[in-house]
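*Asks:* one predicted model, sequence on top.
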Amino acid sequence: MEDQSVKEQPSPEHRPTYVRPPGLEFAMGMGIFGLVFMVFFLAQTAVLMRELVRRMPEHFSSGFDLGALSDPLVLPEVQKLSMNGDVVASTAFWSGLVASALLLLLVFLWRGKAGARSLIGIRSAPPRLYLIWIGVFALLVLGLEALAWAFPQFRTEFMEEVLGSTTNTAMLVLGVGILAPVFEELLLRGLLLGSLRFLVDRHVAVAISAGAFTLMHLQYEPLVMLMILPMGVVLGYARVNSGSIFVPILLHLLNNVISIALPTTY
């Protein structure tokens, strides 16, 4: 495995002396990853089910029953709610908030303050790096946007449908525009990428985290997901080359907020 370079982790503390073997550190990191992702999924499911019970009380008069989800009258409502702006905003807000807090708590308990900050990349980066990566990311987005306009099969109307059904745009911006990017970056470019670096080089870690990032967006069509993959790659290299998680968080946040403001984008 190639050594971590100064370019990736500017701070001299970036690779502390490990008490545990790298393989064990990786396993512990992946265990936390799995637990946090499960809590994230359960939080999203809880918000969705709460809204389902509120809208269809006649099907849940004796309490929530998972078996009711197989009811042909209930399933279309579940699919409809998954595209509802208010529900999307609420699920993104609560799942992002709860899962981010749990992730930070567990990583700090596992690695200690200095180790957690190093693993996740909780450190500042020079302003010029923010500007450089904003420029790189903007070029990528413009290229993907041009591809989507040239080939309609790469377009998606997901955000248009979400915006068309929302009654609280501020909540949508907070949930989808801010908390969702923060959580995804902490999970993928923070915990996952940092844990992978115990065993593999930066390029493999970036590739795996980009693949996971793509799979977290199953609400899109397969062709649209292919456009998400290069975004994950750029976000990963922004993380390892700046040494700071705040760089990919900013890029991801800008992308989501712009997608809300200009929903015709891919």
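*Replies:* Structure's in. What do you need? What you see is a predicted model; the values in this text were computed from it and never measured. Numbers count the residues shown, from 1 in each chain.
*Asks:* going forward, measure contacts between C-alpha atoms and count neighbours the same way
*Replies:* Noted.
*Asks:* just the helices in the stretch 151-266 of the chain please.
*Replies:* When assigned using DSSP state H, counting those that start in this stretch, the helices of the stretch 151-266 of the chain occupy the ranges 158-164, 169-172, 180-184, 193-196, 202-215, 222-242, 246-261.
*Asks:* what's the second one packed up against?
*Replies:* This means helix 169-172. Helices and strands touching helix 169-172, by 3 or more CA pairs under 8 Å, 6 or more residues apart in numbering; DSSP states H and E, are helix 85-120.
*Asks:* between helix 246-261 and the helix it packs on, find me the angle.
*Replies:* Interaxial angle, helix 85-120 versus helix 246-261 (axes from the mean of the first three to the mean of the last three CA atoms, to 10 degrees): 170 degrees.
*Asks:* and here is the other one:
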Amino acid sequence: MSTSDAENRPVPWGLWPTLGFTAIVLATYFGMQVAIAILYAIFQLAQNPNIDREAFAKSLSINGFLLSLSVIGSAPICTALTIWFAKLRKNINLKIYLGLRQATIKDYFLWLIFLALYIAITAGITNLLKISPSPFVTEIVKTAYFSPALYLAIIVIAPIFEEVLFRGFLFEGIRRSRLGSIGSILITSLLWTIIHTQYDLYFMGVLFALGILLGMARLKTGSVYLTILLHSVNNLLAVL
């Protein structure tokens, strides 16, 4: 390939468009979740007019059934929106851009081992510090009402959306900027952690470490399919 061909080869959106599109996707995601929560609250209050409204309002943030509805209702649409923003970049190779390609069996095996080590180390530190499991996870499992919907939301749908957005679209846009690969891993991990405000600072730190692991897997293999699997396995173990 000549120098001119390399220079003219389509590349992902630059840093600021990437951050802007990501902000739009996240605003849509959380906006839809708020709308679903409002509709859910209206329905429940209509069915139970004598309910303690203050206690009910507080319970919404840890309601597993509502979480299931919110994720199932918003994540697929926002995944499609992310892919559409990527496709707006004309003549781009979408598979390379978003990491929509398979890793090797060896890569899957190796990174599952790394995930197991991460889980063992973080669990060991948590036990050593005598920190209780996150009450958020415990409560959403208790209030799931229909467990298959919760498992579908947390183990399948949420990892697909978050990995396509963070380790796909956002990762590649940042990596191709002056911030490079290290900046991409750190920033995507930080932003991904920040959206999980349901956890306390300790567990957000644990999540940030997982984000680093997922970012490294994306960088080394170029596969978001791999990071989706790692994310899903981690979430599965969390709810179990």
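*Replies:* Right, received. Where do you want to start? Just so we're clear, the structure is a prediction, and the values are computed from it rather than from any experiment.
*Asks:* does residue 181 of structure 1 touch residue 253 like I think?
*Replies:* Yes. Between residue 181 of structure 1 and residue 253 there is a contact under CA atoms under 8 Å: 5.5 Å.
*Asks:* neighbour count: the two, which is higher?
*Replies:* residue 181 (24 against 21; other CA atoms under 10 Å).
*Asks:* ok, the counterpart of residue 213 of structure 1 in structure 2 - contacts?
*Replies:* Matched across to structure 2, residue 213 of structure 1 falls on residue 192, judged by TM-score structural alignment. In this structure, residue 192 of structure 2 makes contact with 162, 166, 208, 211, judged by CA atoms under 8 Å, 6 or more residues apart in numbering.
*Asks:* the first one -> structure 1?
*Replies:* By that I understand residue 162 of structure 2. Per TM-score structural alignment, residue 162 of structure 2 is aligned with residue 184.
*Asks:* next one: the last one
*Replies:* Under the alignment (TM-score structural alignment), residue 211 of structure 2 maps onto residue 232 of structure 1.
*Asks:* neighbours around its match, how many?
*Replies:* Residues lying near residue 232 of structure 1 (other CA under 10 Å) number 25.
*Asks:* quick one: contacts for the residue positioned nearest the centre of structure 2?
*Replies:* Centrality entry for structure 2: nearest residue to the mean C-alpha point is residue 162, 2.7 Å, by CA atoms, centre = their mean. The contact partners of residue 162 of structure 2, taken as CA under 8 Å, 6+ apart, are residue 192.
*Asks:* got the contact list for residue 91 of structure 1?
*Replies:* 43-45, 47-48, 175.
*Asks:* try 6 Å
*Replies:* 44, 47 (CA atoms under 6 Å, 6 or more residues apart in numbering).
*Asks:* can you check residue 50 of structure 1 too?
*Replies:* Contacts of residue 50 of structure 1 (CA under 6 Å, 6+ apart): none.
*Asks:* just residue 181 of structure 2 next, same as before
*Replies:* Residue 181 of structure 2 touches residue 175, counting by CA under 6 Å, 6+ apart.
*Asks:* one more time with 8 Å, if that's ok
*Replies:* Here residue 181 of structure 2 is in contact with 174-175, 219 (criterion: CA under 8 Å, 6+ apart).
*Asks:* quick one: which of these has the most company?
*Replies:* Most surrounded of the contacts of residue 181 of structure 2: other CA under 10 Å gives residue 174, at 25 neighbours.
*Asks:* tell me where the stretch 1-150 of structure 1 has helices.
*Replies:* Assigned by DSSP H, counting those that start in this stretch, the helices in the stretch 1-150 of structure 1 fall at 22-55, 75-81, 85-120, 127-150.
*Asks:* deepest-packed of these, please.
*Replies:* For the helices of the stretch 1-150 of structure 1, the largest average neighbour count (mean count of other CA atoms under 10 Å) is found in helix 85-120, namely a mean of 20.
*Asks:* spatially nearest residue to the match of residue 211 of structure 2, not counting backbone neighbours?
*Replies:* Nearest residue to residue 232 of structure 1 in three dimensions, chain neighbours excluded: residue 210, at 4.2 Å (CA to CA, 6 or more residues apart in numbering).
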